[in-house]
Every structure is written in structure tokens, then in C-alpha cells.
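[1] next comes the sequence, and after it the predicted model I'd like to discuss.
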Amino acid sequence: MIDLLTTHYNYVASILLFGIGLYVVMGSRNLVKKIIGMNIFQVGIFLFFVTTGYVDGGAPPVVGHGEEAFVSPLPHVLILTAIVVGVSLTAVALALVIRIYDGYGSLDEDVIKEVQVDD
């Protein structure tokens, strides 16, 4: 069991990042902390996809490299796209948080719900 954890530490790290991100998103009442938790969860997903795309002793998929095992470029391309989408999503979420703070005067979910009920 210990040998499995030491050889596949990337999977362990991605599972830890999943757990930490999910805990922060589910357990926090502050909207900025939820955005940070979402970003931690995204990093766990990125690490998982890059790790699954790794081929031990693999060569780049270029003509003329012989009969070696080739590495698929698809996971890396998907992660590059996901990073761009993640940064854009974070920017939009932070802009919405600023508007929510201007409108309600708080970033706590409970306070925002109380203000909505009072209106």
C-alpha cells in the first residue's frame, strides 16, 4: 500500500486537492473563499488529467521518432483550454462578488439571504 502511494503520488495529490477544494466550497459561507475553493478543485482536476496523459518513456508524436510509445497531446491541449476557461470564470465570479458586496454590504451567504428576505 505504501509503495502504491509513493509511486502514484500525483493521484494522491489530485485527490487531496479535490477534497480540500470541495470542503472549502461546501463549508465556507464567504463567497471569496468559495471562489478560492473552486480554483483549488480545478487545480486538482488539471493535475489528474495531466497525470493520466503521462506515458513512461513516451516520445512526442512527431514523424520520424521511430516505433516508440507516443504521448497523446490531447490531455495537455484540454488542460490549456481549461486553464483559460478557469481564469475567465474566476474573473467573472470575482466581478459578481464585487457587485454583491456593493448591493448587500456583505459577502456572507446568511447575511445576504437575510437582506433579501427583509426587502
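    Nice, I can see it.

[2] use CA for all of it now, contacts and neighbours both
    OK.

[3] measure stretch 21-35 end to end?
    Using CA to CA, to the nearest Å, the end-to-end distance of stretch 21-35 comes to 9 Å.

[4] to clarify, my last question referred to stretch 93-113.
    18 Å.

[5] what does it contact?
    With CA atoms under 8 Å, 6 or more residues apart in numbering as the test, stretch 93-113 has contacts from 29, 30, 31, 32, 35, 115.

[6] stretch 19-33 too?
    34-41, 94, 97, 107-110.

[7] tell me, what residue is most central in the chain?
    Computing the C-alpha centroid of the chain and ranking residues by CA atoms, centre = their mean puts residue 42 first, at 0.5 Å.

[8] shouldn't that residue be within a strand?
    No - secondary structure assignment (DSSP: H, G, I helix; E, B strand; the rest coil) places residue 42 in helix, not in a strand.

[9] against that first model, consider the following:
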Amino acid sequence: MTQFVLAGVLGLLFAFGTFLVLRRDIVRVVWGVTIISQAANVYLVTMGGLAGSVPILGHGPPDNPATITDPLVQALVLTAIVISFGTTAFALVLTYRIHEEHGTIDLRELGETGGEH
């Protein structure tokens, strides 16, 4: 049952992120990319295993490795979250600079001017 709930939530996150990426506002596009990347992180964590014991000697039954949670996935997702935060901050600063230079953050208006200001 929880697998279906997680699949539904992940589907909604990916759909909402895609909806935002297809908007005309640059800020919404940046947030859409951020939501999609976080949904991918949640997907990776759920595929790595949610329930289980930590892989430290003396914990968990050694005869059943299926009950051990893989720590590598969690470390990679933590790294991805930090990189995503930095990338999002950089994209928002670039959006601010575009607004300062062109006076708009509408992608159609920016496309019509051809980058001129």
C-alpha cells in the first residue's frame, strides 16, 4: 500500500515540476527544475530502502541482508541536495540580473528582443 502512495506522490511532484518548467516566468521555471530534482532525490531514497537497520557490525540479522538500508544512496542524495541548493541560488541570481538588464522575466518577451537591451 505504501508503495502506491509513494508512487502517486512522486508522480504528482514530477507532474507539478513539469508544469512549472513549461511556464513563461523564469522564476517558475527555476522552481520547476528544483522540484523535479527533489522528486528524483525522493525516488532514489525510496529505492534505496526506507525500513531497515543500519549497516554497522552487530546490528541486524547477518543472515538477511535485505533488512539493511544502503547508506550510499543516502550520502549521494545528501550531496545532490547541497548541489541543487547552490544551483538554485545561482539560477535565481541570474534571474535577478536578467530582470535588471531587460526589465522582464517573461521568456516570450526575452525571446522577441533577441537578447538586446
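    Okay, I see it. Every value quoted in this text rests on a predicted model; they were computed, and no experiment measured them.

[10] any idea what residue 37 of the second structure aligns with in the first structure?
    Correspondence of residue 37 of the second structure to the first structure, assessed by TM-score structural alignment: residue 42.

[11] number of nearby residues for residue 113 of the second structure?
    When neighbours are defined as other CA atoms under 10 Å, residue 113 of the second structure has 10 of them.

[12] alignment lookup: it to the first structure.
    Taking TM-score structural alignment, residue 113 of the second structure has residue 115 as its aligned residue in the first structure.

[13] for residue 25 of the first structure, helix, strand, or coil?
    Per three-state DSSP, residue 25 of the first structure ends up helix.

[14] which bit of the second structure covers stretch 81-99 of the first structure?
    The aligned range for stretch 81-99 of the first structure is 79-97, by TM-score structural alignment.

[15] after superposition, how close is the matching stretch to the first structure?
    For stretch 79-97 of the second structure, the mean deviation from the first structure after alignment is 0.5 Å (mean CA distance after the TM-score superposition for the first structure).

[16] ok, and the closest non-adjacent residue to residue 115 of the first structure?
    Among residues not flanking residue 115 of the first structure along the chain, residue 104 sits closest, at 7.0 Å (CA to CA, 6 or more residues apart in numbering).

[17] give me the neighbour count for the one you found.
    By other CA under 10 Å, the burial measure for residue 104 of the first structure, its neighbour count, is 15.

[18] same question, residue 44 of the first structure
    Residue 44 of the first structure, neighbours per other CA under 10 Å, totals 23.

[19] shouldn't it be in contact with residue 14?
    Yes - assessed by CA atoms under 8 Å, residue 44 of the first structure is found in contact with residue 14 at 4.5 Å.
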